[in-house]
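Peer 1: A structural model of the following input is requested.
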Amino acid sequence: MPQQTRRGHTGRITATARLPRHAALAAGLTLLSLATACGGGGAEEVAANSDPAKISAAPAAGVVAPAKVEVIAGLTGCEADIRIEADELRQGACTTPDGGYLITTFPEEKLKETWLESASVYGGTYLVGTRWVVSAEPKTLKRFRGKLGGEITRLKGIGPEPGPSA
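Peer 2: Modelled structure (predicted):
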């Protein structure tokens, strides 16, 4: 016999009544992602993917992303100094002979989007991936993109554009 949905004093469905639904949804999404990710390739596809000349660093980065600050730092050749450890983000600073840069990771994509929206006030160029952002000089970001993947994004900022230097 089916159970009746439990409702609180306001007439809304209680959180404990929603829990089985959320668990079933999560399980279904997990199974769907596993089913679509485990599609087998033919021998030709395996041979093509095994050729080191045809393998680029960007697709490999998709396997590790969304990554931890330490993983991204390792891929860029540094050991990050963690500066911020919060529920909303983690941020580490790296310094190499080419200069310094920041790596920021987020537990949710929407938090990354909020961070980018806030950063747009200041402008700048960023390498943006799944739940992570690297901020550095544009030439450094171009080099990192080959290792990490992601998209280079330029935020305009507010105020006048800097004029040409003398």
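
Peer 1: going forward, measure contacts and count neighbours with C-alpha atoms only.
Peer 2: Will do.

Peer 1: buried residues in stretch 143-151?
Peer 2: With burial defined by 16 or more other CA atoms under 10 Å, the residues of stretch 143-151 counted as buried are 144, 145, 147, 148, 149, 150.

Peer 1: please give me the structure for this one as well, since I'd like to look at both together:
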Amino acid sequence: MPRRGRNHRIAGVLLAALVGGLALVTACSGGESDTAKGARASKSSAAPAAGIVAPARIEVIAGLAGCEADIRIDADELREGLCHSEQADYRITTFPAEKFKEAWLDAASVYGGTYLVGPRWVVSAEAEHLDTARNKLGGTIRQLRGTS
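Peer 2: Next up, the predicted model:
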């Protein structure tokens, strides 16, 4: 096997750093991605009858939905809780900043689905229950397209 020189090793390291940096920039980009362009909001109103939108606290959102959350994930980037009301089962995810919510939605767009989205939070439930939840929580119903 021919012996590679120092320049080949440096080029390999730079290429690896470039690819890793590009992936990081793409994942953290604040711009609209192709998958974000595939997401569309429904035509329903973005605010509940009271004109308020729930804050980004799982416990508050769960209470407004009529249930108590069981916290499943408590990390720096997000908190996630599950709750069951008489109407539906909800997965409530909150984020410390909008950029984490947008990254989460971008990743979720691969699978598709319908989500209720508010400032720094996302609620997942059966699609037929999201209008009722929107009336209590505010937010916008967003349909994400899968890649299949």
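
Peer 1: sorry, back to before: wait, which of the buried residues of stretch 143-151 of the first structure is closest to residue 45 of the first structure?
Peer 2: residue 149 (21.8 Å; CA to CA).

Peer 1: could you pull out the strands for the first structure?
Peer 2: Per DSSP state E, the first structure carries strands over the ranges 81-85, 90-96, 99-105, 124-129, 132-135, 151-155.

Peer 1: ok, now how distant is the aligned partner of residue 142 of the first structure in the second structure from residue 48 of the second structure?
Peer 2: Matched by TM-score structural alignment, residue 142 of the first structure corresponds to residue 131 in the second structure. According to CA to CA, to the nearest Å, residue 131 of the second structure stands 10 Å off from residue 48 of the second structure.

Peer 1: now residue 36 of the second structure
Peer 2: Distance from residue 36 of the second structure to residue 48 of the second structure, by CA to CA: 24 Å.

Peer 1: where is the longest helix in the second structure?
Peer 2: helix 6-28 (DSSP state H).

Peer 1: counterpart of it in the first structure, which residues?
Peer 2: Against the first structure, helix 6-28 of the second structure falls on no residues (TM-score structural alignment).

Peer 1: buried residues in that helix?
Peer 2: Of the residues in helix 6-28 of the second structure, none is buried (16+ other CA under 10 Å).

Peer 1: other SSEs contacting it?
Peer 2: Here helix 6-28 of the second structure touches helix 98-108, going by 3 or more CA pairs under 8 Å, 6 or more residues apart in numbering; DSSP states H and E.
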